[in-house]
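Have a look at this prediction, sequence included:
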Amino acid sequence: MKKDLQDEKLTMVTKEFKVSDTDFKQLETLLTKYVTALKENINSRFEDALSVLKAFDIFNPVSLPERTDTEFRDYGVTSLESLMESFYPNIEQDEKNEIVTEWNKIKYNMVEWKKLIIDDNNNSSDLSKTQMMLKMMLMRKTDFCNFFPHIIELADICQSMPVSNAWPERGASSIKRIKTRLRSSLKQDMIMTLMNVSINGPSTGDSQQVTEKAVKRWRSEKDRRKLPKQKPNNRTNESEGAQEM
C-alpha cells in the first residue's frame, strides 16, 4: 500500500490522501494480529485432525520404500493404527489384525503402481502422486473390495476429503437456488442431478449451442396429431339431468 501511494501514476488520485508513518504502523500491527488470530483459529479447529491427515501419507507413493528395503516390512503400520483408532474405534483385536494383514498385502501392489506413477513423465493430469495412487486403488475397487475391504474404504475416505471449503459452499448455494420454497418436494435423486448440472454444467452463455441443437431437433420431429374437439352430447346431458331430478 505504501508503495502504491508513492507511485507517480496515482499522484492525481492520492494527492489528498495522506497517510503518516504512524498510520502505516497501526495497519501493520493490525495485519499481524489478524494473521496470528487466523493461524490460531485454524490450529484449534484442525488440531485433532492433523494426526489423521498425516497418517494418510501412507498412500503417498514417494514415501513408499522398495520391497527390498528393510523398512518395507513395517512401513505404514503405525499410521494405519492411527487411522483405525479414528475410523474403527470399536473393532476387536482380530479385526485389527485383519486390517494390518490387508495393508501388508496391498503394499506389494502399491510398489508396482509406484513405478507407473513416478515413471509417467507424460502425465498431463493435475493430480498429485497421492491422488493418482488413490485413483488406481479405487479404479480396482470392484475387484479389491473382497480382498482389501478396509484399505479400500480408507482410500475412499482419503479421496473424499475436501482440501478447502469452496466445494461445500458452492453446494450449499446450489441447493438454495434449486430447492426453493415452491420446490420443497423435490426428491434426493432429482436434487443431486440438478446440483450436478448447476455446479458442473456450462454457464448460461455457453449453452447457446446446446439450446439451438435442442430446438432444431424438436422442430425436425413430425407434427403430433391433435385430437379432434368433441362436441357435448345433449342427450347424455339431458339423461343425467333427469336422473338427478
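Happy to help now that I have it. Numbering: from 1, shown residues only.

From now on I want contacts and neighbour counts done on CA atoms only, so please keep to that.
Noted.

Tell me where the protein has helices.
All helices of the chain, identified by DSSP state H, fall at 2-5, 11-14, 21-55, 77-87, 93-119, 129-139, 141-144, 149-160, 166-178, 188-200, 208-220, 234-244.

of all these, which gets the most neighbours per residue?
helix 129-139 (a mean of 18; mean count of other Cα atoms under 10 Å).

and it, what does it pack onto?
When contacts are defined as 3 or more Cα pairs under 8 Å, 6 or more residues apart in numbering; DSSP states H and E, helix 129-139 packs onto helix 93-119, helix 149-160.

what's it in contact with?
With contacts defined as Cα atoms under 8 Å, 6 or more residues apart in numbering, helix 129-139 is touched by 57, 59-62, 110, 113-114, 117-118, 152, 155-156, 159.

rerun at 6 Å
Contacting residues not belonging to helix 129-139 are listed as Phe59, Asn60 [Cα atoms under 6 Å, 6 or more residues apart in numbering].

what angle sits between that helix and helix 93-119?
Put simply, helix 129-139 runs at 120 degrees to helix 93-119, going by axes from the mean of the first three to the mean of the last three Cα atoms, to 10 degrees.

Contacts only, for Arg224.
For Arg224, the contact set (Cα under 6 Å, 6+ apart) is empty.

coming back round to it: with distance to Thr70 added, can I get the helices of the chain in a markdown table?
Formatted as a markdown table, the helices of the chain follow (distance: least, Cα to Cα, whole Å):
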| stretch | distance to Thr70 |
| --- | --- |
| helix 2-5 | 56 |
| helix 11-14 | 67 |
| helix 21-55 | 20 |
| helix 77-87 | 14 |
| helix 93-119 | 14 |
| helix 129-139 | 22 |
| helix 141-144 | 27 |
| helix 149-160 | 23 |
| helix 166-178 | 42 |
| helix 188-200 | 47 |
| helix 208-220 | 59 |
| helix 234-244 | 96 |
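
picking that back up, columns distance to Ala37 on top of the helices and strands packed on helix 129-139, output as JSON lines?
Output for the helices and strands packed on helix 129-139, formatted as JSON lines (distance: least, Cα to Cα, whole Å):
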{"stretch": "helix 93-119", "distance to Ala37": "39"}
{"stretch": "helix 149-160", "distance to Ala37": "29"}
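
try this one side by side with the last:
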Amino acid sequence: MDAGSGKLLKVIRDKMQELIPMQDKLSPVTEKQEEAFTKQIFYPLLSAVLEQLETMFPDSDFLEHYTVFDRSFWPEDCGGIVDYHGQEDIKALADHLPFTHAEEAVEEWTVLKQVAVLATCKKSPYSLMIKLLETSLVQGYPNLSKIASVGLIIPVSRADCERGFSTLNRVKTELRGSLLANNLNSLLAVTMEGKTPEDFDFNKVCMSWASLKNRQINVNK
C-alpha cells in the first residue's frame, strides 16, 4: 500500500468515527447517518479504488473490451445489429493476447452469441466467461475460452502480488537458496493456498511419498 492509499484510509477511519459515535455503534443506523456515510465514505472510497485500478492497469481499453461478455449490454434486436455486436471487442482482445487467433475468435463469437442464452441464464460477464471454461465449450471455443480465462484472473489489487513476495521471502531463505524452480513453486502453492496444519493429513502424505519408490536400505549388499 502506498502513502496515498494509507492517508486515504486514515481519513476514512476518522470520518467513520465522526459519523458514528461510540455510544451509537450498536444502535440501528439512521437515514441521516446512512446518507452521510454514502457521501463522505462510500463515494470517496469507490473513487479511490477506481483511481488505483486505472493507475495499475493503464491499458484501460483492454479491460473495457471485456464488457462484451456482459449480456446486459447486448442489443435486444435479433437482427443484423446483434450479429455484428462485439466483433470489434473480441478482435481487440484476441490481438492483445499472443496465444489467440483474432479471426478464429471472431468466428467463435458469432456462433457463441446464438447459444449464449441457453448456456447461462444470468446476464453477468462472469457467468458467461465461467461457462466458457467448461470442457464442452473449451473444445468448441478454444480462443474465447483463453480470452475468458485471462479476464477471470485479472487482479483488482496488488495484495496477492505483495502476499506472494512476502511468502517467497519466508520460504526461500539463505539456507534454501538452491531450491529448484519446480520445488519452490510447489512450496509457495502449499504455503499460500494449502490447508491449515490442523486440517492437513500428514500420515497420508508420508505414505504417498514413501510409496513413490523403494526407500529401504539393502544391508545385504
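Perfect, I can see it now. These numbers were taken from a predicted model, which means no experiment stands behind them.

And the TM-score between them?
The TM-score (TM-score structural alignment, normalised by the length of structure 2) is 0.60; 178 aligned residues with a Cα RMSD of 4.1 Å.

Of the helices of structure 1, which is nearest Asp69 of structure 1?
Within these, the stretch nearest Asp69 of structure 1 is helix 93-119; the backing value is 11.8 Å (Cα to Cα).

so how far is the closest one from its chain's centroid?
Its chain's C-alpha centre and that of helix 93-119 of structure 1 lie 25 Å apart, by Cα atoms, centre = their mean, to the nearest Å.

cool, and stretch 47-58 of structure 2?
In terms of Cα atoms, centre = their mean, the centre of stretch 47-58 of structure 2 is set 16 Å apart from its chain centre.

what does Val117 of structure 2 align to in structure 1?
Using TM-score structural alignment, the partner of Val117 of structure 2 in structure 1 is Val111.

Please report how far the closest residue to that match other than its chain neighbours lies from Glu102 of structure 1.
Spatial nearest neighbour of Val111 of structure 1, excluding adjacent residues (Cα to Cα, 6 or more residues apart in numbering): Glu66 at 6.7 Å. Distance of Glu66 of structure 1 to Glu102 of structure 1, given as Cα to Cα, to the nearest Å: 18 Å.

Not counting its neighbours along the chain, what's nearest the counterpart of Leu188 of structure 2 in structure 1?
Superposed on structure 1 with TM-score structural alignment, Leu188 of structure 2 falls opposite Met195. When the adjacent residues along the chain are set aside, Met195 of structure 1 lies closest to Ser174, with 6.1 Å between them (Cα to Cα, 6+ apart).

Can you find the partner of the one you found in structure 2?
Matched across to structure 2, Ser174 of structure 1 falls on Thr167, judged by TM-score structural alignment.

Gln131 of structure 1 too?
Here Gln131 of structure 1 is matched to Tyr126 in structure 2, going by TM-score structural alignment.

With Arg45 of structure 1 instead?
Using TM-score structural alignment as the criterion, Arg45 of structure 1 maps onto Thr55 of structure 2.

Ok, Asn60 of structure 1 next?
In structure 2, the residue paired with Asn60 of structure 1 is Asp70, using TM-score structural alignment.

what about that match, how many neighbours?
16 (other Cα atoms under 10 Å).

How about the one 5 residues further on?
Applying other Cα under 10 Å, we find 12 residues neighbouring Pro75 of structure 2.

quick one, what contacts it?
Residues near Pro75 of structure 2 by Cα under 6 Å, 6+ apart: Val82.

And Lys204 of structure 2, how far from Glu198 of structure 2?
Going from Lys204 of structure 2 to Glu198 of structure 2 by Cα to Cα gives 14 Å.

related to what we said a few turns ago, for the match of Val117 of structure 2, give its distance to Met190 of structure 1.
Look at Val111 of structure 1 and Met190 of structure 1: by Cα to Cα, they are 42 Å apart.

and the gap between Thr196 of structure 2 and His65 of structure 2?
39 Å.

same thing with Leu128 of structure 2?
15 Å.

do the same with Val190 of structure 2
35 Å.

With Asp83 of structure 2 instead?
Distance, Asp83 of structure 2 to His65 of structure 2, using Cα to Cα: 17 Å.

just Ser157 of structure 2 next, same as before
In terms of Cα to Cα, Ser157 of structure 2 sits 20 Å off from His65 of structure 2.

do Ser5 of structure 2 as well
Ser5 of structure 2 is 28 Å from His65 of structure 2, by Cα to Cα.

Same question for Lys131 of structure 2.
Applying Cα to Cα, the value for Lys131 of structure 2 to His65 of structure 2 is 18 Å.

His96 of structure 2 too?
11 Å.

Repeat that for Tyr126 of structure 2.
As judged by Cα to Cα, Tyr126 of structure 2 and His65 of structure 2 stand 14 Å apart.

Kindly report the same for Glu134 of structure 2.
When distance is defined by Cα to Cα, Glu134 of structure 2 is 22 Å away from His65 of structure 2.

Now do the same for Ser149 of structure 2: its match in structure 1.
Aligned by TM-score structural alignment, Ser149 of structure 2 pairs with Asp156 of structure 1.

Leaving out the residues flanking it, which one is nearest to that match?
The shortest distance from Asp156 of structure 1 to any non-neighbouring residue, by Cα to Cα, 6+ apart, is to Leu138 (7.1 Å).
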